[in-house]
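**Student:** Provided below for reference: sequence and predicted model.
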Amino acid sequence: MKTLVISGYKSHELGIFKSGDPAVGVIKKAIRQRLVTLIDEGLEWVIVSGGLGVEQWAAEAVIQLKAEYPALQLAVITPFLSQEEKWNEENQTNYQNILKSADFTASVSNKPYTDPSQFRNRDDFLLNKADGLLLIHDEEKDGSPAFLLKKAETYAEQNKLEIIRIDFQDLQWIAEEAVLSESEPD
């Protein structure tokens, strides 16, 4: 796998409203763990569309990993121009920092938001560019990732696409592991 799309829940779908929430660290750690394995197997590019939540946390994880794996590249391919227009100032600043650190940025639609078809077009475009999809998604809580998962499963029936899921149980194990390692004496 050379190119991986990462997506998942929006921050509000997970009840996360502050960047310092401990859950963000758990999600980033889960993503980093999967990425390190994939990098060792030949991963070159990670693509996100830059939405609030998992996609931005994934981009931040990639940016951190680039210090250790400088060949890893990050692409931010948005569904439309100015997707951050209505976000609060902190989210806009964070987004701009991600764009500055990305190796490639583009938009599928070269105009601002007009209708939901821009999200479908983004999903089609990203799946056509990728060998794999890493999705933070749990069957118990569908939310926005369910649409991409369904499309990816259909796409994978006729194309080469590996789907990797991180569910809530995976995140729980990582959180418990972190608690245990913090409580161990030095």
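**Tutor:** Yes, it's here.

**Student:** CA only for contacts and neighbour counts going forward, please
**Tutor:** Will do.

**Student:** could you pull out the helices for this structure?
**Tutor:** Along the chain, the segments classed as helices by DSSP state H run 22-40, 54-65, 89-101, 117-129, 145-156, 168-183.

**Student:** and the fourth one, what other elements does it pack with?
**Tutor:** Looking back up the chat, that one is helix 117-129. Contacts defined by 3 or more Cα pairs under 8 Å, 6 or more residues apart in numbering; DSSP states H and E place helix 117-129 against strand 3-8, helix 145-156.

**Student:** deepest of these, which one?
**Tutor:** Mean neighbour count, computed with mean count of other Cα atoms under 10 Å, is highest for strand 3-8 among the helices and strands packed on helix 117-129, reaching a mean of 25.

**Student:** For that one, give me every contacting residue.
**Tutor:** 43-49, 53-55, 58, 126-127, 129-137, 144-145 (Cα atoms under 8 Å, 6 or more residues apart in numbering).

**Student:** take the one below as the second:
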Amino acid sequence: MSRLWVTGYRGYELGVFDNKDQKKTIIDYVLKNELISEIESGVDWIITGGQMGIEQWTIQVANELKQEFPDEFQTAMILPFAEFGSNWNEANQATYNQTKLMADFTAEVSNQPYQSPKQLKNYQEFMISHTDSALLVYDLDNPGKTQYDYNRIKEFADKRPYPFRMISFDDLQNSADEYFESLNNGFQDE
């Protein structure tokens, strides 16, 4: 069994506030390609959290990939604490609840509502100890909340085998160029 932890920027950190935003289209394209590569390499579980942004988009993209890879992988949404997202606005809670239903498995590391940062540290420890590698949509030159996960993953990987890959803003730009070039080539072929 091979389990991949996927995390990254929140939507607002990327300036994405709408599912029709071109940036989200590119991120979905990148996530799809990365997840296909991981699935073809033997990943059985794609595990992420419930944060708005990369984590929820990962579950959504993986759910779409189940058409292409129906029996090859499962998804899990692991939450740091009970009542996660309960303070979000109604629209964000609705999206979260719909996305949560797409996951094959959901659980909370702590059965208590948020009480302290210790719950977030416990969440990181759970994710590291229950996965074999990580994929982060994160750029060290553009700090965000994912910095905490990156720091813990890097610290862990420095001491034992735990491969992780980062998708930077340059990687996203290269993928955007590739995506739009493929669209343009499609129009030229017609």
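**Tutor:** Nice, I can see it. Note that this is a predicted model, so its numbers are computed, not measured.

**Student:** circling back: so which of the helices and strands packed on helix 117-129 of the first structure gets nearest S101 of the first structure?
**Tutor:** strand 3-8 (16.7 Å; Cα to Cα).

**Student:** on average, how far is that closest one from the matching bit in the second structure?
**Tutor:** Its matched residues in the second structure lie on average 0.4 Å from strand 3-8 of the first structure after superposition (mean Cα distance after the TM-score superposition for the first structure).

**Student:** next one: that strand to chain centre, how far?
**Tutor:** 5 Å (Cα atoms, centre = their mean, to the nearest Å).

**Student:** that older thread, and the buried ones among the contacts of strand 3-8 of the first structure, selectable in PyMOL?
**Tutor:** With 16 or more other Cα atoms under 10 Å as the criterion, this PyMOL line picks the buried residues out of those:
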select buried, resi 43+44+45+46+47+48+49+53+54+55+58+126+127+130+131+132+133+134+135+136+137+145
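
**Student:** ok so, going back, can you redo the helices of the first structure as JSON lines with distance to L4 of the first structure?
**Tutor:** Shown next, in JSON lines, are those (distance: least, Cα to Cα, whole Å):
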{"stretch": "helix 22-40", "distance to L4 of the first structure": "9"}
{"stretch": "helix 54-65", "distance to L4 of the first structure": "11"}
{"stretch": "helix 89-101", "distance to L4 of the first structure": "17"}
{"stretch": "helix 117-129", "distance to L4 of the first structure": "9"}
{"stretch": "helix 145-156", "distance to L4 of the first structure": "12"}
{"stretch": "helix 168-183", "distance to L4 of the first structure": "19"}
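
**Student:** So which of these has the densest surroundings on average?
**Tutor:** Taking mean count of other Cα under 10 Å, helix 54-65 is the most buried of the helices of the first structure, at a mean of 23.

**Student:** and it, which stretch of the second structure?
**Tutor:** Using TM-score structural alignment, helix 54-65 of the first structure corresponds to residues 54-65 of the second structure.

**Student:** Contacts for that stretch, please.
**Tutor:** 6-11, 28, 31-32, 35-36, 46, 48-50, 75, 77, 96, 99, 102-103, 137.

**Student:** Repeat that for stretch 137-150 of the first structure.
**Tutor:** Under Cα under 8 Å, 6+ apart, the answer for stretch 137-150 of the first structure is 7-10, 13, 123, 135-136, 165-168.

**Student:** measure stretch 132-143 of the first structure end to end?
**Tutor:** 21 Å (Cα to Cα, to the nearest Å).

**Student:** how about the helices and strands packed on helix 117-129 of the first structure in JSON lines, adding distance to E85 of the first structure?
**Tutor:** JSON lines is the format used below for those (distance: least, Cα to Cα, whole Å):
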{"stretch": "strand 3-8", "distance to E85 of the first structure": "20"}
{"stretch": "helix 145-156", "distance to E85 of the first structure": "22"}
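
**Student:** and Y113 of the first structure, which of the ones you listed is closest to it?
**Tutor:** helix 145-156 (18.7 Å).

**Student:** And that closest one against the second structure, how far off on average?
**Tutor:** Mean for helix 145-156 of the first structure is 1.0 Å (mean Cα distance after the TM-score superposition for the first structure).

**Student:** of the helices of the first structure, which approaches S109 of the first structure most closely?
**Tutor:** The closest of the helices of the first structure to S109 of the first structure is helix 117-129. By Cα to Cα, the value is 6.8 Å.

**Student:** now the angle from the closest one to strand 3-8?
**Tutor:** Counting by axes from the mean of the first three to the mean of the last three Cα atoms, to 10 degrees, helix 117-129 of the first structure lies at 140 degrees to strand 3-8.
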